[in-house]
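**Student:** attaching a predicted model along with its sequence, questions to come.
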Amino acid sequence: MTIDWSHTAVYNTIMSVATGIALLLILQFGKKLQKGEIGYLDSWVVGFAIPGIILTLTGAHMTLTWPLSKIGFPFDDIIFGEPVLAFGILLLAAAYLLHRRNSFYLREEKLDVKNEKLISERLSQDLPGLLKPISYFGAAMGLALIAIGIAGVTFQLFAAPKEEPISGLLADYPMVEASFISLLYAITGIGATLFPFILKKSPPLGLVKTVKILWLIAGIIFVLFGVMNYFTHIGLIVHTMN
């Protein structure tokens, strides 16, 4: 098989890494906030904005131009592009809200930027109300991820071509990678769907723990899978160049 790579683009490598890092950042932010060790809020704004910008740009390009359709995988433009675009915009929205809230604390309430515990307490009170409106869109996209997971198993998607190193070894067993990626999407989506229900001053601990576990697993796998794909996708390109 040969592919004219000059007419398409495959960058779900950085998409996967940025998605995983963002999920792990959310968990770390919640942990630091709970302990009163939030540190400088501006650093968290930048931390969320970096993957947010990457995911918004790559997701928007994939959603609007369908580059993967040029190599015979048009459904992947929906599967990868649209959820990534949505997640990127949500991250940028959260970064913006944190930046505005930080400015308010420093300017109007005259809090010392070094007073981590006091800022953490104020933010713990304000954050559920700040995030609640945007969490509904996140929950809807969570349901979309579950639907993608069901589609992945139903239509046996995600199987790598034989020319791709490592992943290509399973090319004759499409249900293996279909089940793996579909489950990854599903657990991420379940966490997103549950997220609005933990945005309370005293959320159910079992629910919070469930979201943490789901996103911890998903975050680690997305990062590792994306890192691996830097090798496998380069190999695929080398093996399929004209």
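**Tutor:** Ah, there it is.

**Student:** hey, let's count contacts and neighbours off CA atoms from now on
**Tutor:** Will do.

**Student:** what comes up buried for stretch 45-61?
**Tutor:** Going by neighbour count (16 or more other Cα atoms under 10 Å), the buried part of stretch 45-61 is 45, 47-61.

**Student:** give me the contacts around it.
**Tutor:** Contacts to stretch 45-61, defined as Cα atoms under 8 Å, 6 or more residues apart in numbering, come from residues 11, 14-15, 18-19, 21-22, 25, 80-92, 94-96, 98-99.

**Student:** do the same with stretch 14-33
**Tutor:** If you take Cα under 8 Å, 6+ apart as the criterion, stretch 14-33 is touched by 38, 44, 47-48, 51, 54-55, 58, 84, 120-121, 123-124, 212, 215-216, 218-227.

**Student:** pull the distance from it to the chain's centre.
**Tutor:** Put simply, stretch 14-33 sits 8 Å off its chain's centre (Cα atoms, centre = their mean, to the nearest Å).

**Student:** how about that stretch: buried residues?
**Tutor:** Going by 16+ other Cα under 10 Å, stretch 14-33 has these buried residues: 14-27, 29, 33.

**Student:** by contact count, what packs against the longest helix seen in the chain?
**Tutor:** Taking DSSP state H as the criterion, the chain has its longest helix at helix 116-154. Counting contacts by 3 or more Cα pairs under 8 Å, 6 or more residues apart in numbering; DSSP states H and E, helix 116-154 is packed against helix 12-35, helix 82-107, helix 174-194.

**Student:** relative to M241, which of the ones you listed is closest?
**Tutor:** Ranking these by distance to M241, with Cα to Cα as the measure, places helix 12-35 first at 18.7 Å.

**Student:** could you point out which element follows that closest one?
**Tutor:** Toward the C-terminus, helix 12-35 is succeeded by helix 41-65 as the next helix or strand (DSSP states H and E).

**Student:** next SSE after that next one?
**Tutor:** Assigned by DSSP H and E, the successor of helix 41-65 is helix 74-76.

**Student:** list of residues touching that next one?
**Tutor:** By Cα under 8 Å, 6+ apart, helix 74-76 touches 66-69.

**Student:** another structure for you, compare them:
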Amino acid sequence: MNGITQAALVIDWTQMPTYNTIMSVAAGAGLLSVVWLGRGLQRGAPVRLEGYAVSFLVLGTILTITGAHMTLTWPLAKYFPFDNIIFGEPSLGFGVLLLGSAILLWRRKDLPETEDRGAEIASVVRPLGIIIVGFGLALGAIAFAGLIFQLFAAPPEEPISGAFAQWPWVEATFMSGMFGVAGIGAVLFPLALRGFSTGSQRTTWQWIVGICIGLPGLGFFLFGALNFFTHIGLIINTMG
């Protein structure tokens, strides 16, 4: 099947570059950082905006470069061209958002803590709500595609994840769930900005969005780190 044999799985890795290891770690770290920044601003905790600006710059650079290459090189992975859409395009979009956020935070790094920094940053971010909702809908579409077409299943040759190869719905449900929940958080993100200010009580929408962004963020972060082992093992087991 396009260079992959079923008897003894052999993959031509020169035709299948992929970055969803570092992409996943960076995306997870980015989602978690957004939650921590929002939590710190709302609680009125001492938040060093320049630190978050540098963090977003680093993560945004990783996601923009890898996402752009994966998106514009079609198909980057010869055997699984849908990976360009599933991993490349969301990474590119999120990466550019993080880079824009880095500029925003750096320009406001000297904003006095006596001012309502939470409300100020929320007001500047609000126009991005349209594209964030669009990305959220896209993540929802990816989640449905993963479930309907049973994507994300690892072959038996992949360590750990391959143990579930005979049950493709397991990894499909897990990965689609992370995309779907993150999508819900993105769609509801504009609602979380309403009434957001330093010292304010969290609204129901803010709680929901925080959970919907934070949980997938932790999932992508840990799963991406695990993939540095499982993908290396898959390459070793299928080099032929």
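**Tutor:** Ah, there it is. Keep in mind it's a predicted model, so treat the numbers as computed, not measured.

**Student:** ok, back up a step: of the contacts of stretch 14-33 of structure 1, select the buried ones using a ChimeraX command.
**Tutor:** Buried subset of the contacts of stretch 14-33 of structure 1, written as a ChimeraX selection, criterion 16+ other Cα under 10 Å:
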select :38,44,47,48,51,54,55,58,84,120,123,124,212,215,216,218,219,220,221,222,223,225,226
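
**Student:** turn the contacts of helix 74-76 of structure 1 into JSON lines, columns for distance to E163 of structure 1 and neighbour count.
**Tutor:** Listed next are those as JSON lines, based on distance: Cα to Cα, whole Å; neighbours: other Cα atoms under 10 Å:
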{"residue": "W66", "distance to E163 of structure 1": "22", "neighbour count": "19"}
{"residue": "P67", "distance to E163 of structure 1": "19", "neighbour count": "21"}
{"residue": "L68", "distance to E163 of structure 1": "17", "neighbour count": "21"}
{"residue": "S69", "distance to E163 of structure 1": "18", "neighbour count": "15"}
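
**Student:** out of those residues, who's nearest V176 of structure 1?
**Tutor:** Distance to V176 of structure 1 across the contacts of helix 74-76 of structure 1 (Cα to Cα) is lowest for L68, with 21.8 Å.

**Student:** nearest spatial neighbour of the closest one, skipping sequence neighbours?
**Tutor:** Sequence neighbours aside, P74 is the residue nearest to L68 of structure 1 in space, at 5.5 Å (criterion: Cα to Cα, 6 or more residues apart in numbering).

**Student:** neighbours of the corresponding residue of structure 2 for the one you found, how many?
**Tutor:** Aligning on TM-score structural alignment places P74 of structure 1 opposite P81 in structure 2. Using other Cα atoms under 10 Å, P81 of structure 2 has 14 neighbouring residues.

**Student:** which one in structure 2 is aligned with I150 of structure 1?
**Tutor:** Under TM-score structural alignment, I150 of structure 1 pairs with F144 in structure 2.

**Student:** likewise G189 of structure 1?
**Tutor:** Counting by TM-score structural alignment, G189 of structure 1 lines up with G183 in structure 2.

**Student:** that match against I142, yeah?
**Tutor:** No: between G183 of structure 2 and I142 there is no contact under Cα atoms under 8 Å: 9.3 Å.

**Student:** more crowded one of the two?
**Tutor:** Neighbours per residue, other Cα under 10 Å: of G183 of structure 2 and I142, the larger number sits with G183, 28 against 23.

**Student:** mind checking how far the closest residue to the more buried one other than its chain neighbours is from F80 of structure 2?
**Tutor:** Closest residue to G183 of structure 2 apart from its sequence neighbours, by Cα to Cα, 6+ apart: G136 at 3.9 Å. Separation of G136 of structure 2 from F80 of structure 2 (Cα to Cα, to the nearest Å) stands at 23 Å.

**Student:** show me the contacts for the residue mapped onto I121 of structure 2 from structure 1.
**Tutor:** Structural alignment (TM-score structural alignment) places I121 of structure 2 against L127 in structure 1. For L127 of structure 1, the contacting residues are L199, by Cα under 8 Å, 6+ apart.

**Student:** report how many residues lie close to whatever residue of structure 1 lines up with A102 of structure 2.
**Tutor:** The alignment partner of A102 of structure 2 in structure 1, by TM-score structural alignment, is A95. Neighbours of A95 of structure 1 under the rule other Cα under 10 Å: 23.

**Student:** for L127 of structure 1, see how far away the closest residue to A95 of structure 1 other than its chain neighbours is.
**Tutor:** Nearest residue to A95 of structure 1, sequence neighbours excluded (Cα to Cα, 6+ apart): V45, at 4.6 Å. To L127 of structure 1, V45 of structure 1 is 14 Å away according to Cα to Cα.

**Student:** equivalent analysis for G81 of structure 1, please.
**Tutor:** Separation of G81 of structure 1 from L127 of structure 1 (Cα to Cα) stands at 28 Å.

**Student:** repeat for F75 of structure 1
**Tutor:** Distance of F75 of structure 1 to L127 of structure 1, computed by Cα to Cα: 36 Å.

**Student:** and for P165 of structure 1?
**Tutor:** Taking Cα to Cα, one finds P165 of structure 1 at 44 Å from L127 of structure 1.

**Student:** same deal with I78 of structure 1?
**Tutor:** According to Cα to Cα, I78 of structure 1 and L127 of structure 1 sit 31 Å apart.

**Student:** what lines up against T61 of structure 2 once you look at structure 1?
**Tutor:** Taking TM-score structural alignment, T61 of structure 2 has I53 as its aligned residue in structure 1.

**Student:** which residues in structure 2 does stretch 17-36 of structure 1 align to?
**Tutor:** Stretch 17-36 of structure 1 corresponds to residues 25-44 in structure 2, going by TM-score structural alignment.

**Student:** related to what we said a few turns ago, can I assume the match of I150 of structure 1 is in contact with S176?
**Tutor:** Yes: the pair F144 of structure 2 / S176 is scored as a contact, 7.0 Å apart, by Cα under 8 Å.

**Student:** residue in structure 1 matching G93 of structure 2?
**Tutor:** Under the alignment defined by TM-score structural alignment, G93 of structure 2 is paired with A86 of structure 1.
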